[in-house]
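Enquirer: Just a sequence and a predicted model for now, questions to come.
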Amino acid sequence: MKSNGWLHSFRHSSPYINAHRGRTVVLTIPGDAVEHENFINIIHDIALLSSLGVRLVVAFGARPQIQNRLDDAGLESSFSRSLRITPESHLSLVMEATGGLRAHLESQLSMGLVNSPMHNARIRVSSGNYVTAKPVGVLDGIDFGYTGKVRRVDVAGIEKLLEQGHIVLLPPMGYSPTGDAFNLLYEDVGSQVAAALQAEKLIVFIDDQGLLEQDGSLIRELTARQAPERLADGTVSGHDADLLRAACDACVKGVRRAHIISYVNDGALLEELFTRDGTGTLVSGDHYEQIRQARAEDIGGILGLIEPLEEQGILVRRPREMLETDIEHFVVAERDGTIVGCAALHNYPDEGAGELSCFAVDAAYRRAGRGDEILLMVEKQARSQGIQKLFVLTTQTEHWFRERGFQPSTVQALPGPKLASYNTQRNSKVFFKPL
């Protein structure tokens, strides 16, 4: 009997549910999202995450709400460096707009209507002066007034609320020891709080599916090292650029991953957290964080990855016992608990050479640059071991290696021990690359 689609999805989401239980996730929600018709679904999804034991911090923005207050009062607002200039005469209206939006969010998270996803949710929401701020000051001769930036986060205070099961709601406001209030960027609040808490994830909501290429296609992954290129060439610009910088800053400071997702698409939050590939743009501090030294518990995942390639004759067959013996030579690419790539490095110190072997990448990730990242990791390890050149034996992937600097060589050029075990029936081609 074939399972229903929802049942299949539910079963496959269980590892992610377990992985996120007890972890801290920071959500950054712009004021535009609060006014969108899909926001009620985001509220329901936040309630679901809370019921599943995810520790949630919500940093919200209020830019359109502030603008409406200023417009109603007949006051003009100006911006510089993507920051609203906040003179003292505007501050009370900024605080009114922010306070009103905070009350609205608390009311939405307190819903408990029968026959709704929020029924009996009993969510506790807390907010307060957990962000200490300082003024931006004068930049390029412009006095930003009561516009500020995050100075310090009360980690102990937030952690205490999270331990009690509260959702912590943080407005785009900060306070100074002198009693002043400052208008903050919500993305800065979210990024700095996520870093201070060493959160598992930072979720950034935007109106698109995620960050987009210039042709409109989705950028699925970026590292903090790659982001400046996209910013410099104009691929990511405007407010999206500010959000990307905030996401990168959080990741560089220790947040495991940031996800830039849509507040327009229903279920984007759940799909990003509870499926392997998600829906938006993944930002990480360094791609090597996903590529690591293999451990004994990875053997099953490696076997699942290489067995189809062994059956096709692309890789030499390796029984489990051999992997158990050689596991210390392997690196793996891991994505949400699944091994999606692997490679082994064997050192021949007498010849100053190293063999790259058992190189495999899941078919779904071969165009995402995963193979190149694994190769870079192996080359880095090889150099650290004093290896001067890498060699690889291949029967079907010679062009991939040649495109990456490997040059054709002869069987006789192999190190002595490898030459002695060369399988003439496979007739593998030999390629070397100097390091």
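Expert: That came through, no problem. The structure displayed is predicted, hence computed values, not measured ones. Numbering: from 1, shown residues only.
Enquirer: can we go C-alpha only for contacts and neighbour counts from here?
Expert: Will do.
Enquirer: Strands of the stretch 251-400 of the chain, start to end?
Expert: All strands of the stretch 251-400 of the chain, identified by DSSP state E, counting those that start in this stretch, fall at 257-262, 281-284, 291-293, 330-335, 338-348, 353-361, 389-394.
Enquirer: how close does residue 333 sit to residue 282?
Expert: To residue 282, residue 333 is 16 Å away according to C-alpha to C-alpha, to the nearest Å.
Enquirer: More neighbours: the two, which one.
Expert: residue 333 (26 against 22; other C-alpha atoms under 10 Å).
Enquirer: Check the contact between that one and residue 292; I expect there is one.
Expert: Yes - assessed by C-alpha atoms under 8 Å, residue 333 is found in contact with residue 292 at 6.6 Å.
Enquirer: Remind me what whichever helix in the chain runs longest packs against, helices and strands.
Expert: If each helix of the chain is counted by residues according to DSSP state H, the longest one is helix 88-109. Applying 3 or more C-alpha pairs under 8 Å, 6 or more residues apart in numbering; DSSP states H and E, we find helix 88-109 packed against helix 39-51, helix 63-72.
Enquirer: Presented hereafter is structure B, for comparison with structure A:
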Amino acid sequence: MHINTTPADFVAWFRSVAPYINSFRGKTFVIAFGGEMVEDGKFTALTHDFNLLAALGIRLVLVHGARPQIEQHSARKNLEDNYHQGIRLTDTQTMQCVKESVGRVRVEIEALLSMGLANSPMANADIRLAGGNFITAQPIGVINGVDLQHTGCVRKVDVAALKNRLNFGEVVLLSPLGYSPTGEVFNLTLEDVATSTAIALDADKLVFLMDTDGVQSDHGDTLKELTVAQAQAALASKRVQSDDINLFLPCAIRACEAGVARTHLISRHTDGAVLQELFSDDGIGTMVVESTLNTLRDASIEDVGGILQLLRPLEEQGILVRRSRELLEQEIERFVVLEHDHRIVGCAALYPFPDEAAAELACLAVDAQCRDKGYGEAILDHMAVLAKSQKLKKLFVLTTRTAHWFLERGFIESPVTALPAQKKSLYNYQRKSKVFVRKI
């Protein structure tokens, strides 16, 4: 715990990550990082994060690159780096450099992942690494008259063998090399190995560590979440992005279209980037998903616990009237919930008064960590449409602390007499809630 962190802050933080810890257990994550991570000495910190993920029961497949090491080795042998349409041309001499460089990088990674230093996150670590000929490759061949020789692409991933190692609790480490049935070795790209493996394993997450923070907006802000359609639009716009984004974003799109649930593009320069991205709502990079993570739906009895979690803090502050679990269960058909990535982050209830063509909007609540994202407004708009579909003419709310929020959204402060007769008879004059009404 940081020296300036209070016990209360620590408890709040730990509770906030608990849902992720629970949902990630047993899931498969493919994490890809370039040889730069090893070259600049930052891989030690990353090993600590990998150890933590493995300790939480996450099935890890790590894919490493070796580009800077290959380039340095080639330079020492006075070999020229040849690229054709952005793809390395791997002749016989270069292939020898590739094999030697990849081998050295892999040994160094294995050594760092084997550390068990006292007073470090790796203390008593028991990471068992697995490797092997899991990737079958084929030559890319001739492109526009240029033979790329030993440069290849993934042809097949041995899913059964990989799952066997993961089922034994081992962390799989894949190198950017592939083998053919005829015994040839091919130089592959990190992104091809990682993407193909994630697709073949039907991974829950694919993570790329890169030099930039993620996809940038026109204003220079990192876009936290993109659907596949939005990511494709960003690429089609030809807006200037980093080389890494132009390389990895198409891989993210390909993975999500093929069934990988989430792909994350994050900066390798941020300490704890993997943990910050995976264990917080906002993350620190860009997450690409097949479609939006938000689902607004009718509540069911299974949602009672999640709704209570949202309502209790507001009830304790006196913002909402306390409801018992029993009452909530009885009235659950009145509620809708907003889910973000399968976690309830918002709710509201609608109580119609058809004789007076009105409906009360009650229990509108949004998780404190998810405010300022438009979730409350989305729920309000949904409830207005729902009320309108029931031939109702106006919505009203009773509130003590959120008057301005409703005023900003078209509600008008009204006297208690504006309430439907049944609601007016139950009005609590001691609580003195203000009444706001909006025509729909």
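Expert: Looks like it arrived, so ask away. Computed from a predicted model, the values in this text were never measured in an experiment.
Enquirer: List the TM-score for the superposed pair.
Expert: Overlay of the two chains. TM-score (TM-score structural alignment, normalised by the length of the first structure): 0.77; 419 aligned residues with a C-alpha RMSD of 4.4 Å.
Enquirer: Show me the helices in the stretch 151-300 of the second structure, by range?
Expert: Counting by DSSP state H, counting those that start in this stretch, one finds helices in the stretch 151-300 of the second structure at the ranges 159-167, 190-201, 228-236, 243-257, 273-278.
Enquirer: With residue 91 of the second structure as the reference, name the closest of those.
Expert: Residue 91 of the second structure sits nearest to helix 190-201 of all the helices of the stretch 151-300 of the second structure, at 18.6 Å, using C-alpha to C-alpha.
Enquirer: In the first structure, what range does that closest one match?
Expert: Helix 190-201 of the second structure corresponds to residues 186-197 in the first structure, going by TM-score structural alignment.
Enquirer: for the helices and strands packed on helix 88-109 of the first structure, which one ends up most surrounded?
Expert: Highest mean neighbour count of these: helix 39-51, a mean of 19 (counted as mean count of other C-alpha atoms under 10 Å).
Enquirer: tell me the angle the helix or strand just after it makes with helix 39-51.
Expert: Sequence order places strand 55-60 as the next helix or strand after helix 39-51 of the first structure, per DSSP states H and E. Orientation check (axes from the mean of the first three to the mean of the last three C-alpha atoms, to 10 degrees): strand 55-60 of the first structure against helix 39-51 gives 150 degrees.
Enquirer: Buried ones in stretch 376-390 of the second structure, by neighbour count?
Expert: Within stretch 376-390 of the second structure, the residues scored as buried using 16 or more other C-alpha atoms under 10 Å are 376, 379-380, 382-384, 387-388.
Enquirer: ok, of the residues you listed, which one's closest to residue 118 of the second structure?
Expert: Closest to residue 118 of the second structure out of these is residue 376 (47.5 Å), distances taken as C-alpha to C-alpha.
Enquirer: Contacts only, for the closest residue in space to the closest one that isn't next to it in sequence.
Expert: With C-alpha to C-alpha, 6 or more residues apart in numbering as the criterion, residue 376 of the second structure has its nearest non-adjacent residue at 6.3 Å, and that residue is residue 366. Residue 366 of the second structure sits next to 310, 345-347, 375-376 when contact means C-alpha atoms under 8 Å, 6 or more residues apart in numbering.
Enquirer: Looking at those, which one is closest to residue 206 of the second structure?
Expert: residue 345 (24.4 Å).
Enquirer: What is the equivalent residue in the first structure for that closest one?
Expert: Match for residue 345 of the second structure (TM-score structural alignment): residue 340.
Enquirer: Please report the distance of its match from residue 333 of the first structure.
Expert: To residue 333 of the first structure, residue 340 of the first structure is 6 Å away according to C-alpha to C-alpha.
Enquirer: now swap in residue 171 of the first structure and tell me
Expert: In terms of C-alpha to C-alpha, residue 171 of the first structure sits 38 Å off from residue 333 of the first structure.
Enquirer: same check, this time on residue 69 of the first structure
Expert: Relative to residue 333 of the first structure, residue 69 of the first structure is positioned 50 Å away (criterion: C-alpha to C-alpha).
Enquirer: likewise residue 165 of the first structure?
Expert: From residue 165 of the first structure to residue 333 of the first structure the distance is 34 Å (C-alpha to C-alpha).
Enquirer: Equivalent analysis for residue 157 of the first structure, please.
Expert: For residue 157 of the first structure, the distance to residue 333 of the first structure equals 37 Å [C-alpha to C-alpha].
Enquirer: do the same with residue 237 of the first structure
Expert: 31 Å.
Enquirer: With residue 272 of the first structure instead?
Expert: In terms of C-alpha to C-alpha, residue 272 of the first structure sits 19 Å off from residue 333 of the first structure.
Enquirer: Check residue 27 of the first structure too.
Expert: As for residue 27 of the first structure, its distance to residue 333 of the first structure is 27 Å (criterion: C-alpha to C-alpha).
Enquirer: Could you do residue 82 of the first structure as well?
Expert: Per C-alpha to C-alpha, residue 82 of the first structure is found 38 Å from residue 333 of the first structure.
Enquirer: same check, this time on residue 325 of the first structure
Expert: The gap separating residue 325 of the first structure from residue 333 of the first structure is 20 Å, by C-alpha to C-alpha.
Enquirer: and if you look at residue 264 of the first structure?
Expert: Distance from residue 264 of the first structure to residue 333 of the first structure, by C-alpha to C-alpha: 32 Å.
Enquirer: Then residue 245 of the first structure?
Expert: With C-alpha to C-alpha as the criterion, residue 245 of the first structure and residue 333 of the first structure are 25 Å apart.
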